[in-house]
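Asker: Please work out how this folds:
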Amino acid sequence: MKPSLSLIPLGGIGNVTKNMYVYAFENQYLLVDCGMGFPDPTMLGVDLLIPDVSYLLDKKEAIVGLILTHAHDDHIAGLPYILPQLGTNFPIYGSKLTIGFAADRLHEFGIPARFQELPDGPLTLGPFTINPIRVTHSVPDARHLAITTPAGIIYHGTDFKFDLNPVDGVLPDLQKMAAIGSQGVLALLSDCLNAESNDFSQSESTLKEMFLREMRGVKGKCVVTIMSSNIHRISQAVEAALAYNRKVAFVGRSIEQNVATATKLGFLKLPQPHLINKRDIKNVHPKHLCVLIAGSQGQIGSSLSRAAEGEHQLVTITPDDKVIFASEAIPGNEQNVYSTIDTLSKTGADVTYSDIDASVHVSGHSSSIEQKLLINLIKPRHLIPIGGTYHHMIQYRKNARSMGYRDDHIHLLDNGQILKFDQDRAWVDATLDLKNVMVDGLGVGDVGHIVLRDRARMKTDGIVVIIVPVEQQSGQVRGDIEVISRGFVYMKESQDIVTAIKTEATACLKHRGVVTDWQNIRKKIENSVQKKLYDLTERQPLILPVVMEV
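Answerer: Model (predicted):
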C-alpha cells in the first residue's frame, strides 16, 4: 500500500478562530498556523481559547516546521501557550510582518523561537515542499501555501480576498496560482467565511473616503476603533485625520505595539510631527484630536470598553465626540460588540458602525465570486472549506456543486477529523477527541466544564460558605457554625435561612465518631444544604463547606 497523506485540523473548522492544521506524511508533521479564539459568554473568567495539541505531544521530535500564513491573532496568538507544550526545536516560518507580530507575542512571555522569513520560492521541510503565494487580506503581507507532498499538491488557501487596488500596491499573485493549478492539485483548503455574499469584495483602499466623510464637521474628538493588525486601515484613518488638522494618538497595548512593529519593518509610514503620546491627549483640544483605540471586538477590559464605561484614565467619551467602528464583529463576538456600542451610545456620542452604515467596514474575506475564481485557478480534485462557521461551509458546498463538483469531493470536516488522501481519493479515517482548551490568567487547560458551571452558578445565584468547627476525635460540631453569603441573600434579613443552613450542616455530622474521610463529609454537607436551599428559595448558590478540625 502506498503511503497516504493526512490532514488533521486542530482548529479553524466550523469556526473562525483557533486556526491550526497538521499535515502528516510517514510520521513527519508540518504545522500551519497557531491561533487563539475568543470565549463565548458562558465561559466566565476565561481569557481565550487555544487549539488542543495533545495529538502532537508524543510527536514533538517529528515536527519539521510551523508555517504562519498571516499576522492575525486567530492564526498566531496561540504561540505563547502552544510552544511550551511542543518545544522550540522546529523552525517557524512566516512573512516579514507576520514574523514581526508573532515575535512580539512571544517576547511578552520570554519564550524563544526559531523564526525565519519565508522565501519567495520553494522551501523544503522533510517530505513537504512549501511554495508561498502572495495574497491580499485585511492585514498586509499575507500568504497562501502550495504544499507539495509525495501524495500530491495541497493548496492551503486560508483568509484572503482578491483586492485589485490594494493600499500598498501589492497585488495577489494570480499568475502563480494559475501556474500551480496547471500542475494538478489534489485538494484546495479555502476560506469560506463570505460564501453567502455574491458581490465582489470591496477594496481596502475605498475606506479613506469613508473616514473623510465621517470625520467631517465633528465638534469633539474622533475616536476610531480598528482591529489592531489592520495596518492599511490605520494608515487611511491617520491620513483622514491629518486632512482635518487633527493630531493622532494611539491608545491600547495591541494597537500601540502593532503600529510600532509595522513602522519599524517599513509597512507603515506615519507623519511623526502629527502624532502625540497618549498621555498628551488632555493637552489637545478635542476638535483637533483623533484617537485610534484598541477594543473593536468589545473585549472586556480593553481600552475602548473602559473608555465607554468612563473608567479610562486618558480617554473620556463626550456627547460632542464621534466613535467609528471601522470593523465588524468576529462571529461569536456579537454580544460583546453590541454591548460596547450600547454603552458608548449612552454617553451621547455619535456612534457609527456597519449595521447603520455598511461603508465603514470592508471585509478582508473573499466572496463567493472570489472563492469560485480561486477554484478555477487552482482546479483541485477535492475541496475543503475552512475558516467559517458551519452554515458558511454549507453555502460553499452549494457554490461548488454549481461548478460541477460532486459531494464526495467536497469535504465538510469537524476539528479533529483526520482526512486521508492518496492519489485517487480522500476519506475520513479517524476522529480525535479534542478538548476546549481554555486560558484563564496564567493557567492553560486547567479550566473545564465543572469550573465554568461553578462560575455560572456564582454569577446567577451567589455563593454560600459554611465554616464548621469539628472535634477530630468525636466528629461532632464544637463551637458556632459560621455562614457567609455573597450574592445569595442579605443575611441580616434572612436569619431563618441561615438557621436552616446550620441545622443541615449539624445533622450531617451526628453520630459520626472518629472521622477519617473529611472529603465525604464536605460533599454530604454540600448536597444536603443545596437541597434545603432549593426547597426554601428555588435558587442554587455554590456551596463551599469548610470543615475545621479542632
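
Asker: Please make it C-alpha for all contacts and neighbour counts, starting now.
Answerer: OK.

Asker: which residue sits closest to residue 39, ignoring its sequence neighbours?
Answerer: Spatially, and ignoring its direct neighbours in sequence, residue 39 is nearest to residue 48 (5.5 Å; C-alpha to C-alpha, 6 or more residues apart in numbering).

Asker: which ones are touching that neighbour?
Answerer: If a contact means C-alpha atoms under 8 Å, 6 or more residues apart in numbering, then residue 48 has 36, 37, 38, 39, 438, 439, 440 as its contacts.

Asker: Kindly report the same for residue 167.
Answerer: 204, 205, 232.

Asker: would you turn these into JSON lines with neighbour count?
Answerer: Putting these into JSON lines (neighbours: other C-alpha atoms under 10 Å) gives the following:
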{"residue": "204", "neighbour count": "24"}
{"residue": "205", "neighbour count": "18"}
{"residue": "232", "neighbour count": "21"}
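
Asker: could you dump those to JSON lines with distance to residue 7?
Answerer: Below are the contacts of residue 167 laid out as JSON lines (distance: C-alpha to C-alpha, whole Å):
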{"residue": "204", "distance to residue 7": "33"}
{"residue": "205", "distance to residue 7": "36"}
{"residue": "232", "distance to residue 7": "33"}
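
Asker: Residue 242 contacts residue 272, doesn't it?
Answerer: No: with contact defined as C-alpha atoms under 8 Å, residue 242 does not count as touching residue 272 (11.4 Å).

Asker: Give me the more crowded residue out of those two.
Answerer: residue 242 (19 against 8; other C-alpha atoms under 10 Å).

Asker: which residue sits closest to that one, ignoring its sequence neighbours?
Answerer: residue 274 is the one closest to residue 242 (C-alpha to C-alpha, 6+ apart), at 7.5 Å.

Asker: what's the neighbour count on the one you found?
Answerer: As a measure of burial, residue 274 has 14 neighbours, counting by other C-alpha under 10 Å.

Asker: mind checking the end-to-end distance for stretch 383-398?
Answerer: One end of stretch 383-398 sits 12 Å from the other (C-alpha to C-alpha, to the nearest Å).

Asker: And for it, what's in contact with it?
Answerer: Contacts for stretch 383-398 (C-alpha under 8 Å, 6+ apart): 12-17, 19, 158-159, 187-196, 368, 407, 409-413.

Asker: hang on, the earlier thing: list the contacts for the residue nearest to residue 242?
Answerer: Residue 274 makes contacts with 242, 246, 247, 248, as judged by C-alpha under 8 Å, 6+ apart.

Asker: Please provide the structure for the following sequence as well, for comparison with the first:
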Amino acid sequence: MPTTVYTPAPLRPGTLRVTPLGGLGEVGRNMTVYEQDGKLLVVDCGVLFPEETQPGVDLILPDFSPIKDRLDDIVGIVLTHGHEDHIGAVPYLLRLRRDIPLIGSTLTLALVEAKLKEHRITPYSLTVAAGQVEQLGPFECEFVAVNHSIPDALAVAITTSAGRALHTGDFKMDQLPLDGRITDLRAFARIGEKGVDLFLPDSTNADVPGFTPLERDIGPVIESVMAKAKRRVIVASFSSHVHRVQQVLDAAAANGRKVVLMGRSMVRNMGIAADLGYLKVPEGVLLDLKRAGDVPEDKIVYMSTGSQGEPMAVLARMANLDHQITPGPGDTVILASSLIPGNENAVYRVINGLMKLGANVVHKGNARVHVSGHAAAGELLYCYNILKPKNVLPVHGEVRHLVANAALAEQSGVPNAIVAENGTVVDVRDGEATVVGQLDLGYVYVDGSSVGEITDADLKDRRILAEEGFISIFVAIDAQTGRVIVGPEIQARGFAEDEKVFDGVLPAVRKALEDAAANGTRDTYVFQQAIRRTVGRWVNVTHRRRPMIVPVVIEA
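Answerer: Model prediction:
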C-alpha cells in the first residue's frame, strides 16, 4: 500500500518525539532524530551505497529536510560506531551547521574526524566511553558497550522527563570477542530495571534463527586458506573492519607472509586503528605497495577494499584488469565479508571476473571466512527478556528484517511493536508509543560534487540511456512557412550501428512535420512533439525498444 503522508500535531510538553530519517526499509542511511522541549538530538548520520539502478550516484544521504530549518535546535549528534552507514553523512550535515557537537567513542570520532578533514571541516567533538553519562540539553545520555564488527561501538540510553529510550546501534553478543569487549548485558539489565519506554534494536539479522557465530572462528579458517595458497593472497573486506584485518595480519605472520594494505580508506582507517592501539600489527608484517615487487609471490598478501563489488574499489578494478595487481592462476582471493542486500549482482560479477582470470575465490558461500556483526533472533530475544521494554521500534534493516524483529518482540511479550518507515513520527508519553505522523522523505543523491541536485527522474533518464539507447533528430524549418529546410537528420547511440535502419521512418517524420505546418503550426515545441510521437511509435512497434528521443528543431 502507498504511504499516507500526514503532518504530526505540534509536540506536546512532556512528550518525547522520535523520527527515523533513514535506516528503515534499507541497510544504510541510519539516522534518528529525538525531540523534546524544543531541542533535537541526532543518533547516527550515515550513507547508503547506490544500487545498479542508480547509475552515476556516489552516495545516498538521509533526507535532512525536516531539520534543515531547526539546525540551531540540535544539541548534538551521537555516533554509535564508525561504519559508513552510521557516520558517512556527517560531513554533509555539518556543511549546514559546522558547530554541531559530535559525541562518540575514541575510534568512532577518530574515523569521522579523518573524513571531515577531507571536507575541510574541524568538528566540535566530545569523546565518551562505556558507562559515561552526559547531559545534552534535555537528553541524559548513558553510553553502553556493545560488541560489533568494529571496536568501540556504543549503545545509548536516552532519558528525558518524558521517558527512556534505548538505541542499540549495530550490535551482537559474541561471548568470546577478539578484543575482549562484550555487549554489557549487566548495564542492559540495570537500564531495564529503571524502565525502557522505547527500545530501538538493530534488525539486520532478526530473521536469522539462533545466534551469530563467534568472530574468533574466522581466524583459523583464513590462516588455513592462506597456508594452502600457491601464489599471492588477496583479501577483500570493509575498510573499517579492524577485527578482520587483525586476523589477516595474524594469519600472514603465521605463514611468513607480508601484508600490503590497498585502497585509500583501508590505509587511512587501519593507520588510525593502529595509532590508537585497536589494531596490533605484528612486527615486520606490513609492507608498502611500492616494495611489494621485491617479495616472492607466495609470500605476499594484499588486503583491499571492494568486498561489495563497488566498481571503483580495488578488487573490482583487479577483476577488470584496471589495476597494477592482476590476479591469475594460483592466486587466492578471499572475500571476508557478508553481502549487503542489493549488492549481490555486483559481487557475483566480480567473483566471476576473478575466476575467469584463473584465481581461486573463497567467500562466505564456500568457507567460513566471515561472520555477521549483527545479533540473530536468539540474541534479540535475550535483549527483550532482559529489558522488558514497553514499546519497540525496530531499526536498521529492510522491511523483512523490521517485521521479523517486531514479531520477536511480540513473542517475548512486548505490548507494542511498531513497524515503521523512514519519516514515521512516533511520540512517547506516559509509557505509550504512538504513531502521530508520516513525513514525505526522499533520497538525497551525491553525484560528484553535487548534493541533492539529481532527482529520480534524472536517474530514470540515465537508465534509459544505458539500457535503451539515444536517438536525436535534427530539423531546420522556415520560420514563416513552417516548411522543412534541412533534415530530418537522425543520429543514434546505443541503438543501432547502421543508421540506414531509420530510412523507413524518415518519410513518416517528414509527413508529420508537413501536417503540423499545414495546420498553421510555427511553434518549434509543437514540431518537436510531432517528431517525438512519430519516432517513438515507430521504434516501439518495429524494434520493441523505448530509447531516449531528443528532437532538435531550429528556425531559419
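
Asker: quick one: TM-score?
Answerer: Scored against TM-score structural alignment, normalised by the length of structure 1, the superposed chains reach a TM-score of 0.94; 544 aligned residues with a C-alpha RMSD of 2.1 Å.

Asker: thinking again about what came up before, what's the counterpart of the residue nearest to residue 242 of structure 1 in structure 2?
Answerer: In structure 2, the residue matched to residue 274 of structure 1 (TM-score structural alignment) is residue 285.

Asker: Same question for residue 541 of structure 1.
Answerer: When structure 2 is aligned by TM-score structural alignment, the residue opposite residue 541 of structure 1 is residue 547.

Asker: Pull the number of nearby residues for its match.
Answerer: 24.

Asker: Pretty sure residue 406 of structure 2 sits in a helix.
Answerer: Yes: judged by DSSP: H, G, I helix; E, B strand; the rest coil, residue 406 of structure 2 forms part of a helix.

Asker: Quick check: the gap between whatever residue of structure 1 lines up with it and residue 195 of structure 1.
Answerer: Under the alignment (TM-score structural alignment), residue 406 of structure 2 maps onto residue 397 of structure 1. According to C-alpha to C-alpha, residue 397 of structure 1 and residue 195 of structure 1 sit 9 Å apart.

Asker: ok now do the aligned residue in structure 1 for residue 134 of structure 2, which residues does it touch?
Answerer: Residue 134 of structure 2 maps onto residue 123 of structure 1 when the alignment is built from TM-score structural alignment. Applying C-alpha under 8 Å, 6+ apart, we find residue 123 of structure 1 in contact with 129, 130, 131.

Asker: Might one say that residue 488 of structure 1 is in contact with residue 464?
Answerer: Yes: here residue 488 of structure 1 reaches residue 464: they are 7.2 Å apart, a contact under C-alpha under 8 Å.

Asker: Next, show the common contact partners of those two.
Answerer: Joint contacts of residue 488 of structure 1 and residue 464 (C-alpha under 8 Å, 6+ apart) are residue 541.

Asker: Residue 157 of structure 1: neighbouring residues, count only.
Answerer: 24.

Asker: Correction: the previous question concerned residue 63 of structure 2.
Answerer: Counted with other C-alpha under 10 Å, residue 63 of structure 2 comes out at 21.

Asker: contacting residues for the alignment partner in structure 1 of it?
Answerer: Residue pairing (TM-score structural alignment): residue 63 of structure 2 is matched to residue 52 of structure 1. Applying C-alpha under 8 Å, 6+ apart to residue 52 of structure 1 gives the contacts 10, 434, 435, 436, 437.

Asker: mind checking the SS state of residue 52 of structure 1?
Answerer: Secondary structure for residue 52 of structure 1, judged by three-state DSSP, is coil.

Asker: ok, now residue 433 of structure 2?
Answerer: strand.

Asker: wait, it sits on residue 200?
Answerer: No: contact criterion C-alpha under 8 Å: residue 433 of structure 2 and residue 200 do not qualify, at 11.9 Å.

Asker: Just want to know which of these two has more residues nearby.
Answerer: residue 433 (23 against 19).

Asker: and residue 118 of structure 2, how far is that from residue 360 of structure 2?
Answerer: Taken as C-alpha to C-alpha, the span from residue 118 of structure 2 to residue 360 of structure 2 is 37 Å.

Asker: Among these two, which residue is more densely surrounded?
Answerer: With neighbours defined as other C-alpha under 10 Å, residue 118 of structure 2 and residue 360 compare such that residue 360 has more, 20 against 10.

Asker: which residue lines up with that one in structure 1?
Answerer: In structure 1, residue 360 of structure 2 lines up with residue 350, judged by TM-score structural alignment.

Asker: And for residue 394 of structure 2?
Answerer: In structure 1, residue 394 of structure 2 lands on residue 385 (TM-score structural alignment).

Asker: Quick one: the residues in structure 2 that stretch 430-446 of structure 1 pairs up with.
Answerer: Counting by TM-score structural alignment, stretch 430-446 of structure 1 sits on residues 437-453 of structure 2.

Asker: what separates the matching stretch from the chain centre, distance-wise?
Answerer: On the basis of C-alpha atoms, centre = their mean, to the nearest Å, stretch 437-453 of structure 2 sits 14 Å off its chain's mean C-alpha point.

Asker: for stretch 4-23 of structure 1, same thing?
Answerer: 15 Å.

Asker: That stretch maps to which residues in structure 2?
Answerer: With TM-score structural alignment as the criterion, stretch 4-23 of structure 1 aligns to 15-34.

Asker: in structure 1, what residues pair with stretch 87-94 of structure 2?
Answerer: Going by TM-score structural alignment, stretch 87-94 of structure 2 sits over residues 76-83 in structure 1.
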